[in-house]
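Enquirer: got a predicted model here, sequence first, then my questions.
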Amino acid sequence: MPSSRERIIMGAADLIRRRGLAGSTVRDLAAHSGAPFGSTYHYFPEGKQQLAAEAVRFAGDLVSRVLERELRAGPAAGLRAFLGLWRQTVLDSDFNAGCPVLAVAVEEPPGEGGSPAITAAAEVFTAWEGLLSAALREDGAGGEDAARLATLIVAAVEGTVAMCRAKRDIRPLDDVAAQLELLVSTRAGRL
């Protein structure tokens, strides 16, 4: 059973993926997790930015664990798992949820030195790219080309999830999935 702090983080990640960070107050984030409002500031004394950063890292870690496990079977398997996670998220939420990492990245204006939430989003995207890039290199892709392809995968999938939500249609993700799988399967070993 998750602790109160963990429940707040999980609830925050869920609400951010549905309403975005700008559309969620600390009170909303606490209520969505079922936690008392006061306990939110007990666990997150720096407020919304601290909670958002932890929620982004939590969501990022969940995806990273799936990627790490599936990439053992190669980049194509990891790619399918990455795509499958987002497909399931979009469909299970009836197009009402996307990626909390992307939500923070596009909504939170970077300030001087960056906000904790935007810093966390950058760290998560970098981690996903790193996992994909490493698998592509192990499959024979050159280092720089593997890194570029990993960036393309993350950017394409994240953007397509947003398109699916806007269009209320899973087809953009399925179309991008087919193209990325073709690209990975035909080029990974020859980059």
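Expert: It's in.

Enquirer: C-alpha from now on. contacts and neighbour counts both.
Expert: Will do.

Enquirer: and the residue lying closest to Val66 once chain neighbours are set aside, what does it touch?
Expert: Spatial nearest neighbour of Val66, excluding adjacent residues (CA to CA, 6 or more residues apart in numbering): Ala81 at 7.2 Å. Under the criterion of CA atoms under 8 Å, 6 or more residues apart in numbering, the contact partners of Ala81 comprise 66-67, 70.

Enquirer: okay, pairing it with this:
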Amino acid sequence: MSREQIVTGAADMIRRRGLNATSIREVAKHAGTPLGSTYHYFPGGKTQLATEAVQWAADTVSKVLTAKLRKGPVDGLKAFFALWRQIVTETGFQAGCPVLAVSIEENVSPQALMAAADGFRAWSAQLAASLEEHGVSPVRARSLAHLCVSAAEGAVAMCRAQRSIEPLDDVAAELTALLHAATEDPGMRHTVPIRG
């Protein structure tokens, strides 16, 4: 049993059950590894394992974005939503995002919470950079990237609660149209100031 298998097993449990309901003992059982080897690889215990599981999940999504954003922000966005669609449907609406799961729970270690924050920042930064490369102003690109990441996470939560993929597909369609407009229509490349 490799270290990576334990990390991926932990990420899977966190995305299904949350961090607080996931123990080292259950991760070892889920990953099919002796409890002692889990502590050997992760002497920092649950905090270290949770942090690495979140980092692994965040890095996995970043790799998908890196590959697809080469074709442009719309392709990157479609791949981002396709990944969440696959996770949600293949697990029968039992799994979501381990990065989000760690972010919203109480009594999470600062290390795991920082890993989650870094993951969200990385995804947003990747999308924003691609939007800027396609003519969107930096402020608008950052705003749109935050919208895409937060809307995807919220849609995944709705899908799990409703046992329906419809929220994710609807949000993906709306955001795809929005990114098309932002990259193709010069009038949509800048943020419109909010008037109170």
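Expert: Okay, I see it. Note that the coordinates shown come from a computational prediction; the quantities given were computed from them, not determined experimentally.

Enquirer: follow-up on the earlier one: top of the contacts of Ala81 of the first structure by neighbour count?
Expert: Each of the contacts of Ala81 of the first structure was scored by neighbours using other CA atoms under 10 Å; the highest score is Leu67's, at 23 neighbours.

Enquirer: and it, how far from Gly60 of the first structure?
Expert: Between Leu67 of the first structure and Gly60 of the first structure the distance, using CA to CA, to the nearest Å, works out to 10 Å.

Enquirer: just tell me what Leu65 of the second structure corresponds to in the first structure.
Expert: Per TM-score structural alignment, the equivalent position to Leu65 of the second structure in the first structure is Leu67.

Enquirer: please apply the same query to Thr22 of the second structure.
Expert: With the correspondence set by TM-score structural alignment, Thr22 of the second structure lines up against Ser24 in the first structure.

Enquirer: tell me who's in contact with its match.
Expert: For Ser24 of the first structure, counting by CA under 8 Å, 6+ apart, the contacting residues are 15-16.

Enquirer: try it again with 10 Å
Expert: Under the criterion of CA atoms under 10 Å, 6 or more residues apart in numbering, the contact partners of Ser24 of the first structure comprise 12, 15-16, 18, 30, 32, 48, 52.

Enquirer: which one of the residues you listed is nearest Ala166 of the first structure?
Expert: The closest of those to Ala166 of the first structure turns out to be Arg18 (CA to CA; 12.3 Å).

Enquirer: what's around that closest one, how many residues?
Expert: By other CA under 10 Å, 19 other residues sit near Arg18 of the first structure.

Enquirer: what does Gly135 of the second structure give?
Expert: 16.

Enquirer: could you measure from the residue nearest to it when sequence neighbours are not counted over to Gln5 of the second structure?
Expert: Using CA to CA, 6+ apart and skipping residues adjacent in sequence, the residue nearest Gly135 of the second structure is Thr183, 6.2 Å away. Distance, Thr183 of the second structure to Gln5 of the second structure, by CA to CA: 40 Å.

Enquirer: quick one, which of those two is more surrounded?
Expert: The residue with more neighbours, out of Thr183 of the second structure and Gln5 and counting by other CA under 10 Å, is Thr183; that gives 23 against 15.

Enquirer: if I line the two up, what does that one land on in the first structure?
Expert: Looking across to the first structure (by TM-score structural alignment), Thr183 of the second structure lines up with Ala188.

Enquirer: ok, back up a step: thinking the residue nearest to Gly135 of the second structure is in contact with Val136, fair?
Expert: Yes - between Thr183 of the second structure and Val136 there is a contact at 6.2 Å, judged by CA atoms under 10 Å.

Enquirer: give me the common contacts of those two.
Expert: Overlap between the contact sets of Thr183 of the second structure and Val136, as judged by CA under 10 Å, 6+ apart, is given by 130, 189.

Enquirer: residue boundaries of the helices in the first structure?
Expert: 4-19, 26-33, 37-43, 48-71, 75-92, 100-107, 116-138, 143-167, 171-187 (DSSP state H).
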